[in-house]
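1. just coords:
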């Protein structure tokens, strides 16, 4: 499989039966939405993965609302769907966020052959491609995770961050500015961060903007990107898009929900 982190629907339809497909649809406001949507119809052969149970680790006082799963948890997920280190994986959802999270976790734990379906579920259905309600079974795979520590940073690293890096906040503008915060206990952003909402790199629901447009979005960052969001999930869309244009971002996996869990963390509001 090529290094390009996305795959188009035409190519995926030709590869049905050859790739391990995962459905990563979810809703923070409706925990049952993802599984309900999957059972109502999915890409043939797709396995459902739950954001909270499969793609996130146990929550603690610190670490954010969606900590990265520990290696043994992700090993179990991959083996359950019949995967190995060399298997080909394609993830999809309906807004790129859950699929990008799976893509990032695969890369982080040592899987290279993984891509995200550009356009996701909605484009797949809109184009009249095959749909199934059959829940597939899989022979158990074998996978040994090898976490790549250099891909993620924690709060201590961010606090010591030196020159040559730039913080990129992937949340919506009003949350970055501190005008509105409905999820986390404090409003605002990490001082020094610039705001590139993950929706700014999409053209329509679940579709990345063309490469030339993405290059324009990220032009002038002035340093290696360190990306965060509310809990480390939607930031993965920016990470995906940055990799597509040749950047080498880091993910602050705990993100804003981790940052504000420490009373001494400074908070900025308004424009930087």
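-> Good, I have the coordinates. Not measured: the values here are computed from a predicted model.
2. Going by C-alpha atoms from here, please, whenever you check contacts or count neighbours.
-> OK.
3. how deep is the spatially closest residue to residue 195 that is not a sequence neighbour tucked in, by neighbour count?
-> If the residues on either side of it in the chain are set aside, residue 195 comes closest to residue 169, at 4.8 Å by Cα to Cα, 6 or more residues apart in numbering. For residue 169, the neighbour count with other Cα atoms under 10 Å is 28.
4. Go ahead and confirm residue 169 touches residue 236.
-> No: counting by Cα atoms under 8 Å, residue 169 stays clear of residue 236, with 11.3 Å between them.
5. quick revisit: how close does the residue nearest to residue 195 get to residue 10?
-> From residue 169 over to residue 10 the distance is 33 Å, taken as Cα to Cα, to the nearest Å.
6. Residue 71 too?
-> Per Cα to Cα, residue 71 is found 33 Å from residue 10.
7. okay, these two: which has more neighbours?
-> Per other Cα under 10 Å, whichever of residue 71 and residue 10 has more neighbours is residue 71, with 17 against 11.
8. And the host helix or strand of residue 216, what does it pack against?
-> Using DSSP states H and E, residue 216 sits in helix 211-218. Packing partners of helix 211-218 (3 or more Cα pairs under 8 Å, 6 or more residues apart in numbering; DSSP states H and E): helix 235-244.
9. Got another one to weigh against that:
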């Protein structure tokens, strides 16, 4: 990828990459916006988008990787071993995107399990609840989705969505209200929630949350974070709470404190 040769030259001759932002914006619009990403291109683009502070591109690439890369997400440096030092620090990329990918497993599991969990845990007077629960779980296994602990490490989230699109099992317990669950709706709802969960990493949230002084209590969040405001306040991309959460580079106890303040304010 030619953009990496520019980065290599900048590393060698100590360019100020901020001066090249307009050029990269134009390069990105011309070469990336209409191009369909794949695993290699997306992994190669993460660092350039970060270097040139391209918030839209970084969010786009990281979201694509979280949903479409099978297994553990890593960067890719296409210019050889001599330049291995040119990369994002693992806590600034690898840790964040894999944390978001792992969280999607929990997000998907919740609505997939909710109804069948109720059938398995609540007392019943009918004789069909066991068969109903077993048939639903067997249908998920047949789709090669369940258990998620086995399917997630080997497949992308999008592959799992695609398999769940083939889910067509319906309850045979038409005369039993507790057991007559609309299983296709449960599966469809789980996919919808998971698809809308993550908007990609936000460079502005990353920058704001990264400690810049010895005294972290004097950082951006102490002065400018409004608990009742939008999660993407002062950001160049639109996003919700999960992107804010997964883009956090500060101390976890500080993040949890801000979340509690936010929930109290709502």
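-> Perfect, I can see it now. The model shown is predicted, which means the values in this text are computed figures rather than measured ones.
10. what's the TM between chain one and chain two?
-> Superposed pair, TM-score by TM-score structural alignment, normalised by the length of the second structure: 0.25. Supporting alignment: 116 aligned residues with a Cα RMSD of 6.5 Å.
11. after the helix holding residue 216 of the first structure, next one along is what?
-> Counting by DSSP H and E, the next helix or strand C-terminal to helix 211-218 of the first structure is strand 224-228.
12. so what does that following strand touch, helix or strand wise?
-> Secondary-structure packing of strand 224-228 of the first structure (3+ Cα pairs under 8 Å, 6+ apart): strand 165-169, helix 235-244, strand 250-252.
13. Show me the one of those that comes nearest residue 39 of the first structure.
-> Residue 39 of the first structure lies closest to helix 235-244 among those, at 25.2 Å (Cα to Cα).
14. in that closest one, what's buried?
-> For helix 235-244 of the first structure, the neighbour count (16 or more other Cα atoms under 10 Å) marks 235, 236, 237, 238, 239, 240, 241, 242, 244 as buried.
15. Between helix 211-218 and it, find me the angle.
-> Orientation check (axes from the mean of the first three to the mean of the last three Cα atoms, to 10 degrees): helix 235-244 of the first structure against helix 211-218 gives 120 degrees.
16. who does helix 235-244 of the first structure touch, helix- and strand-wise?
-> For helix 235-244 of the first structure, the elements it packs on are helix 97-108, helix 211-218, strand 224-228, strand 250-252, judged by 3+ Cα pairs under 8 Å, 6+ apart.
17. let's go with 6 Å and repeat that
-> Contacts defined by 3 or more Cα pairs under 6 Å, 6 or more residues apart in numbering; DSSP states H and E place helix 235-244 of the first structure against helix 97-108.
18. Just the helices from the second structure, written as ranges.
-> Listed in chain order, the helices of the second structure (DSSP state H) span 2-13, 21-31, 39-51, 55-68, 94-121, 129-142, 148-151, 157-164, 183-195, 203-209, 220-224, 241-246, 252-265.
19. Would you point to the one among these that's packed deepest?
-> Ranked by mean neighbour count, the helices of the second structure are led by helix 55-68 with a mean of 23 (mean count of other Cα atoms under 10 Å).
20. how much does it deviate in direction from helix 94-121?
-> 40 degrees.
21. Also compute the angle for helix 55-68 of the second structure relative to helix 39-51, please.
-> Angular relation of helix 55-68 of the second structure and helix 39-51 on a 0 to 180 degree scale: 150 degrees, by the same axes, to 10 degrees.
22. just checking, what packs against helix 55-68 of the second structure?
-> Against helix 55-68 of the second structure (3+ Cα pairs under 6 Å, 6+ apart) you get helix 39-51, helix 157-164.
23. what angle do the first one and helix 21-31 make?
-> If I follow you right, that is helix 39-51 of the second structure. Here the directions of helix 39-51 of the second structure and helix 21-31 differ by 160 degrees (the same axes, to 10 degrees).
24. Just want the angle from helix 39-51 of the second structure to helix 2-13.
-> 40 degrees.
25. Report all helices and strands that helix 39-51 of the second structure contacts.
-> Against helix 39-51 of the second structure (3+ Cα pairs under 6 Å, 6+ apart) you get helix 55-68.
26. The helix it packs on relative to helix 157-164, how many degrees between them?
-> 50 degrees.
27. list the buried ones in the helix or strand containing residue 125 of the first structure?
-> Residue 125 of the first structure belongs to helix 120-126 when assigned by DSSP H and E. Residues 120, 121, 123, 124 are the ones in helix 120-126 of the first structure that count as buried (16+ other Cα under 10 Å).
28. Looking at these, which is nearest residue 259 of the first structure?
-> residue 120 (31.1 Å).
29. Does that closest one touch residue 91 like I think?
-> No: the criterion here is Cα atoms under 6 Å, and residue 120 of the first structure misses it with residue 91 at 8.5 Å.
30. residues touching the closest residue to residue 153 of the first structure other than its chain neighbours, list them.
-> Distances taken as Cα to Cα, 6+ apart place residue 252 nearest to residue 153 of the first structure, at 4.9 Å, with adjacent residues excluded. Residues near residue 252 of the first structure by Cα atoms under 6 Å, 6 or more residues apart in numbering: 152, 153, 154, 227, 228.
31. Just the buried ones from those residues?
-> Applying 16+ other Cα under 10 Å to those, the neighbour count classes 152, 153, 227, 228 as buried.
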